[in-house]
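J.: Next come a sequence and a model predicted from it.
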Amino acid sequence: MPEISSRVRESHVPRQRGGAALVSYVLPVFNEQDGIRHFHDELVAALGERPEFTYELVYVNDGSADGTLAILEDIAKNDRRARIVDFARNFGHQMAITAGIDEARGDAVIVMDTDLQDPPKVSLELIDAWRDGAEIVHARRRTRQDTLFKRATAHAYYRLLRSSTDVDIPLDTGDFRLMDRRAADELRRFRERSRFVRGMVASMGFRQSEVHFDRDERFAGETKYPLRKMARLAIDGLTGFSTAPLQMITKLGFAVLALSLLGICYALAMKVLRPEITVSGWTMLMVVVLFLGGVQMLSLGVLGSYIGRTYSEVQGRPLYTVRQVIAHDHDVAAGDDGIAGNGNGNGNGNGNGTGDDD
């Protein structure tokens, strides 16, 4: 049976055996029983093309409700490079990435989805760019096999986000990327709850580069990012890295003030020039009241989003809860580097740690 680590990791020490760099793969998984084994086989085949490195495969089971965990346990039993971070419940894609990075020990850390939309062979190109000196390598989508609606909304969103923030967030990139050890350790210091990992990575600086690839269709199963989750992630990205919505309220206020002044001028003109029809102003009155009411509700909603983020941060609750870490790595079982239980994510083992990328 797989051995379960029980001690909390105190620090990250890159492991090198005979001069071979260790590359860690962070692999969030949620209800992927139909495709996870095929993904693992594809990844192993790709890694066989780079035998000069050693690898660890950190699968994060994000509270899967199907047979995913049993398959992952079997994978760990047959591949000593694999370890499983098993969440106590579903915490979401961004938290799963966070937990995987907290657990990863490699000289380089690669984050990718397990639905084969991110081709494993492309990760080798990320490694090549890292060897050439890049500290963060983004996998940028040249094309993507999605619906027209998803392609159009994603295209518009990334450009809106980039134009409204001070952070240079790469266009058309998800969470598929490589970070070297220094960048990964820096990212582990970012512990906000409303997480937009790709924005955090872009904000850190370091030497960044891109690798272009064609994103494939899902191998099996359904997307774990329906419209509701995509909208939530988009809001997290916009409110987490931009005050543009707050600035929009101010601009909207000036616009409403200008329209109100025009309305006042119109009402006074009608009173003077057409006094016989002033009683018929009920329609305008209703339009103005409804318009102002809508503007006020929109403004309160934007303010509420920022206040809600502050409320969540003040609570100081763990980002995630780990039920167990499963591995055949005897060093981990002995307590060298494993993490288990709750974490507040400050890098000292109180981790907070998590769906499918948009």
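T.: Structure's in. What do you need?
J.: going forward, measure contacts and count neighbours with C-alpha atoms only.
T.: Will do.
J.: Next, please give the residue ranges for the helices of the stretch 51-200 of the chain.
T.: Using DSSP state H, counting those that start in this stretch, the helices of the stretch 51-200 of the chain run over residues 68-78, 93-103, 120-131, 148-164, 181-187, 197-203.
J.: To A139, which of these lies closest?
T.: A139 lies closest to helix 120-131 among the helices of the stretch 51-200 of the chain, at 7.4 Å (CA to CA).
J.: Give me the contacts around that closest one.
T.: Contact with helix 120-131 is made by 42-43, 46-47, 50, 110, 136-139, 177-178, 180, 209, 211, 213, as judged by CA atoms under 8 Å, 6 or more residues apart in numbering.
J.: One more pass at 7 Å, please.
T.: Residues lying outside helix 120-131 but in contact with it, judged by CA atoms under 7 Å, 6 or more residues apart in numbering, are 42-43, 46, 137, 178, 211.
J.: Do I have it right that A244 meets D166?
T.: No: contact status for A244 versus D166: not in contact, 10.4 Å apart, counting by CA atoms under 7 Å.
J.: more crowded one of these two?
T.: Between A244 and D166, counting by other CA atoms under 10 Å, A244 is the more crowded of the two (15 against 12).
J.: then this one, side by side with the first:
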Amino acid sequence: MKSISVMTPCYNEEGNVQEVYQRVRAAIAGLGPGYIYEHVFIDNASRDNTWAELRKLAAADKNVKIIRNTRNFGHIRSPMHAFHQCSGDCVIGLVADLQDPPEMIPQMVAKWEEGFPVVVCVKTGSDEHGLMYWIRTKYYRLVNRLSGVETYENFTGFGLYDRRVVDAIKSMRDPYPYFRGLVAEIGYPHYSIEFHQPLRRRGITKNNFYSLYDNAMLGITNLSKVPLRLVSFAGFLGALLSVCLGFAYLIYKLVFWKNFSVGIAPLVIGMFFLASIQLVSLGIIGEYIGQIHTQIQDRPFVFEQERVNFEYPPGEPLISALTEIANEERKA
């Protein structure tokens, strides 16, 4: 039997975890015999009843494995920690808000069986606000153009990853990884499955401006040195422009000595222009220094408060149940 791990990060998703579990279970059952699975949930210190709901699921089904963090470690570190805890022959990552349809699992597994170590699910449309979808699309395109490796546009991380890919990602030991960039960096052959992303039906999104900005800058600084090169280019361009303007003013002053008065306005405008260039440049450099600082700290992804059902290998309760049924049939 082949084992499949499904990983779902949660934060204040009490209204969704039951349905996610049921739909994942139904999707795995639809694969037929020959597959066992585990469903790993990680709760990022939710403030609602998410953990209580997860404990109910874990008590009823030993294939459900749950982790609770000591605090909220953010939308980057918590999912990666759960990803590292998965032990299946392949790992499927999907979010708890049901915008990643679990019904696509059989398609992903079928392509995995055909020999693709990476199966990525790519959005071709979304029911979210049109402006937000347009901004996301342009961002993915920008990252792809700036990056030194080819990335997958409109790919959020929803997909299937073979154990070889999982082990390769774990070997990188990045304490604050850009997951989509890591998958592209490894370079294994992939297959893209297109889907239309539905709206969140329950709860509210946990993404705010800061988390979106953090993820955007993480993608750019992890995959590209182009912004740093632009800083250098802006410095050279500004110096060249200053020299040219200085010579132009000097010549004009020599020709029209008595009639030309420079005034203070060009001086003030020039100072503000140079100051703005310096601030932007410092900001870009600061983003890269921040990434270096994070890498040097080399802290764990999260600290756990509790974990449940990890003493069971993937699918062991299911195998035990099937064995008991077979033994009873023999006795009968």
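T.: Right, received. Where do you want to start? What you are looking at is a predicted structure, and each value in this text was computed from that prediction instead of being measured.
J.: Quick check: chain neighbours aside, which residue is closest to N90 of structure 1?
T.: G63 (4.1 Å; CA to CA, 6 or more residues apart in numbering).
J.: what lines up against that neighbour once you look at structure 2?
T.: Aligned against structure 2 by TM-score structural alignment, G63 of structure 1 finds its counterpart in A45.
J.: May I ask you to confirm that its match is in contact with T70?
T.: Yes: proximity of A45 of structure 2 to T70 meets the contact threshold set by CA under 7 Å, at 6.3 Å.
J.: Have a look at those two and say which one is more surrounded.
T.: A45 (20 against 15).
J.: thinking again about what came up before, from memory the residue nearest to N90 of structure 1 sits against V85, does it?
T.: No: using CA under 7 Å, G63 of structure 1 and V85 do not qualify as a contacting pair, with a distance of 10.2 Å.
J.: now stretch 228-248 of structure 1: which residue numbers in structure 2?
T.: Aligning stretch 228-248 of structure 1 against structure 2 (TM-score structural alignment) gives residues 210-230.
J.: what about the longest helix in structure 2?
T.: The longest helix of structure 2 (DSSP state H) is helix 265-297.
J.: superposed on structure 1, where does that one end up, distance-wise?
T.: On superposition with structure 1, the mean distance recorded for helix 265-297 of structure 2 (mean CA distance after the TM-score superposition for structure 1) is 1.1 Å.
J.: which one in structure 1 is aligned with E19 of structure 2?
T.: With TM-score structural alignment as the criterion, E19 of structure 2 lines up with H38 in structure 1.
J.: My error: substitute W112 of structure 2 in the last question.
T.: Matched to structure 1 by TM-score structural alignment, W112 of structure 2 sits across from W130.
J.: what do we get in structure 1 for L131 of structure 2?
T.: Aligning on TM-score structural alignment places L131 of structure 2 opposite F149 in structure 1.
J.: and if you look at I92 of structure 2?
T.: Under the alignment (TM-score structural alignment), I92 of structure 2 maps onto I110.
J.: If you tally nearby residues, what's the number for that match?
T.: I110 of structure 1 has 29 neighbouring residues, counting by other CA under 10 Å.
J.: what does the one 5 residues further on give?
T.: Here the count is done by other CA under 10 Å, and D115 of structure 1 has 27 residues near it.
J.: Without its sequence neighbours, what residue ends up closest to S194 of structure 1?
T.: Of all residues apart from its sequence neighbours, D236 sits closest to S194 of structure 1 (CA to CA, 6+ apart), at 6.0 Å.
J.: that older thread, determine which stretch of the helices of the stretch 51-200 of structure 1 is the most buried.
T.: Among the helices of the stretch 51-200 of structure 1, ranked by average contacts under mean count of other CA atoms under 10 Å, first place goes to helix 93-103 (a mean of 27).
J.: Grab the nearest non-local neighbour of L27 of structure 1.
T.: Taking CA to CA, 6+ apart, and ignoring the residues beside it in sequence, L27 of structure 1 has Y59 as its nearest neighbour in space, at 4.7 Å.
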